[in-house]
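S.K.: Output the structure for:
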Amino acid sequence: MSSRPIILTGCSGAGKSSTLAELACAGYQTLPEAGRRVVETELASGGEALPWKNPLQFVEKAVETCLNDLSCLDLTGGTSFTDRSLIDLIAFLVRSGITVPGRLERLLDENHYSTTAFIYAPWPHIYKTDMERRHDFDEARREYEHLIEFYGSLGFNLVQVPQAPIEARVRFILDFCGHSGHLT
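M.R.: Just a heads-up that it's a prediction; the model follows:
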């Protein structure tokens, strides 16, 4: 059975990546966050495609990574999950006040993902900054609010993930998916 990837979205530092790692351990196909991988690569190479230096170039590289990930996904292999999505990248440009190039805007019309997405709220207990995540907790809150609005404008059904231990988050997601992990 073919299924589209299910998005884990929400603000930075809210527990998406740790949940995704646990889903991978449970045998689900997973796609790690493209943007974070771009930041890691750019920092290591001294590149400029960073969200705080050149947001458009950052998004272009992250979109390319994301599309490559999607093309490698085995959609006949059952349920898959992705840490963020093309939608998050475009929402970042909009929130930054940067005009979204037409080719990127058209990606929003393509049906890449399940129409139900899991959203993570800001969680001060686990939030921390690092070399790749430089913005503060207040910025994470604003990011969260923007993502709710942006995903909603595209017709997504957003399901709030509880602020709980990783295993409980995974169980919540799988229970919501009907134990089989399948959503429409």
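
S.K.: CA only for contacts and neighbour counts going forward, please
M.R.: Noted.

S.K.: any idea how far the closest residue to Ser85 other than its chain neighbours lies from Ile173?
M.R.: Nearest residue to Ser85, sequence neighbours excluded (Cα to Cα, 6 or more residues apart in numbering): Ile7, at 6.6 Å. Relative to Ile173, Ile7 is positioned 11 Å away (Cα to Cα, to the nearest Å).

S.K.: Which parts of the chain are strands?
M.R.: Counting by DSSP state E, the chain has these strands, from start to end: 6-10, 29-31, 80-83, 116-120, 157-160.

S.K.: now the ones you listed as JSON lines including mean neighbour count and distance to Leu93?
M.R.: Below are those laid out as JSON lines (neighbours: other Cα atoms under 10 Å; distance: least, Cα to Cα, whole Å):
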{"stretch": "strand 6-10", "mean neighbour count": "27", "distance to Leu93": "15"}
{"stretch": "strand 29-31", "mean neighbour count": "22", "distance to Leu93": "21"}
{"stretch": "strand 80-83", "mean neighbour count": "24", "distance to Leu93": "18"}
{"stretch": "strand 116-120", "mean neighbour count": "22", "distance to Leu93": "19"}
{"stretch": "strand 157-160", "mean neighbour count": "16", "distance to Leu93": "21"}
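
S.K.: One more, so I can put them side by side:
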Amino acid sequence: MSGKDGTAPAKLLVLTGGPGAGKTSLLATLQAMGYPALDEAGRAIIQDQQRIGGNALPWVDPGAFAEQMLGWDMRNFRMAEREAGPVFLDRGIPDVIGYLELSGIPVPAHLEKAAGVFRYDKIFLLRPWPEIFAQDSERRQSLEEAERTCEAMERVYDRLGYRLAEVPRGSLEQRAAFVINQMGK
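M.R.: Model (predicted):
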């Protein structure tokens, strides 16, 4: 099927997993290769909230942080739909569910509904990688927390009916080649 102008419709491809797995670096590599990509919500929201002295931070008000992420991810979905062909997203709406479950916070019905309404075409899982894992002012989780986060994301996407393609460790070029090879499968 093609779009109104004869171009291929958007194909929404999500990179998910725990912090420190190389998602952002892989996304940048794919962008450098000419693929459209949209950044993750979490880091940008934390930066914005810190800049304005807001409370929607995971360590202050995790529920408000989750709502901010949901809004960002729905906007990313809409933006990606406008593209022709593959578009990579750094995390998706199911990641917000995983975050809440990991935090022991009940998942609101509207978030569960959003995960059913806004569906992605392919999910790529990147596991935390101790050799590249680093903490910073936005990423405060330990490596163990990053591993638990990855497991939570894997469970949520699986429960929502997605098949995950696990991206093997390797150079950015090797990882990008794997993703490109798998995106149509």
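
S.K.: What does the TM-score come to for these two?
M.R.: TM-score of the superposed chains, computed with TM-score structural alignment, normalised by the length of the first structure, equals 0.91; 178 aligned residues with a Cα RMSD of 1.4 Å.

S.K.: dump the residue contacts of the residue nearest to Ser85 of the first structure.
M.R.: Contacts for Ile7 of the first structure were tallied using Cα atoms under 8 Å, 6 or more residues apart in numbering; they are 81-85, 113-114, 116-118.

S.K.: again with Leu108 of the first structure
M.R.: By Cα under 8 Å, 6+ apart, the contact set of Leu108 of the first structure is 86-87.

S.K.: likewise the one 10 residues further on?
M.R.: The neighbours of Phe118 of the first structure, taking Cα under 8 Å, 6+ apart as the test, are 6-9, 158-161, 173.

S.K.: could you redo the last one with a cut-off of 10 Å?
M.R.: 6-10, 16, 81, 84, 156-161, 173, 176 (Cα atoms under 10 Å, 6 or more residues apart in numbering).

S.K.: Same check on Phe150 of the first structure?
M.R.: Going by Cα under 10 Å, 6+ apart, the list of residues near Phe150 of the first structure reads 87-88, 90-92, 94-95, 144, 156.

S.K.: Same list, the residues you listed, but as TSV with distance to Ala44 of the first structure and neighbour count please.
M.R.: As requested, these are exported to TSV (distance: Cα to Cα, whole Å; neighbours: other Cα atoms under 10 Å):
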residue	distance to Ala44 of the first structure	neighbour count
Ile87	26	21
Asp88	23	23
Ile90	24	24
Ala91	26	20
Phe92	23	21
Val94	27	14
Arg95	26	15
Tyr144	28	21
Phe156	35	16
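
S.K.: Where helices are concerned, which of those residues count?
M.R.: 87-88, 90-92, 94-95, 144 (DSSP state H).

S.K.: just curious, which of those residues is nearest to His182 of the first structure?
M.R.: The nearest member of these to His182 of the first structure, counting by Cα to Cα, is Ile87 at 20.5 Å.

S.K.: Leu26 of the second structure and Arg169 touch, don't they?
M.R.: No: the criterion here is Cα atoms under 10 Å, and Leu26 of the second structure misses it with Arg169 at 11.0 Å.

S.K.: shared neighbours, the two?
M.R.: 126, 175.

S.K.: which of these two has more neighbours?
M.R.: Each of Leu26 of the second structure and Arg169 had its neighbours counted (other Cα atoms under 10 Å), and the higher figure belongs to Leu26 (21 against 14).

S.K.: Skipping its backbone neighbours, what lies nearest the more buried one in space?
M.R.: Counting by Cα to Cα, 6+ apart, the residue nearest Leu26 of the second structure is Leu172, at 6.0 Å.

S.K.: mind listing what the one you found touches?
M.R.: Contacts of Leu172 of the second structure by Cα under 10 Å, 6+ apart are 22-23, 25-30, 178.

S.K.: Tell me which residue of the first structure lines up with it.
M.R.: In the first structure, the residue matched to Leu172 of the second structure (TM-score structural alignment) is Ile166.

S.K.: if we can go back for a sec, need the residues touching each of Ile7 and Ile173 of the first structure.
M.R.: Common neighbours of Ile7 of the first structure and Ile173, using Cα under 10 Å, 6+ apart, are 117-118.
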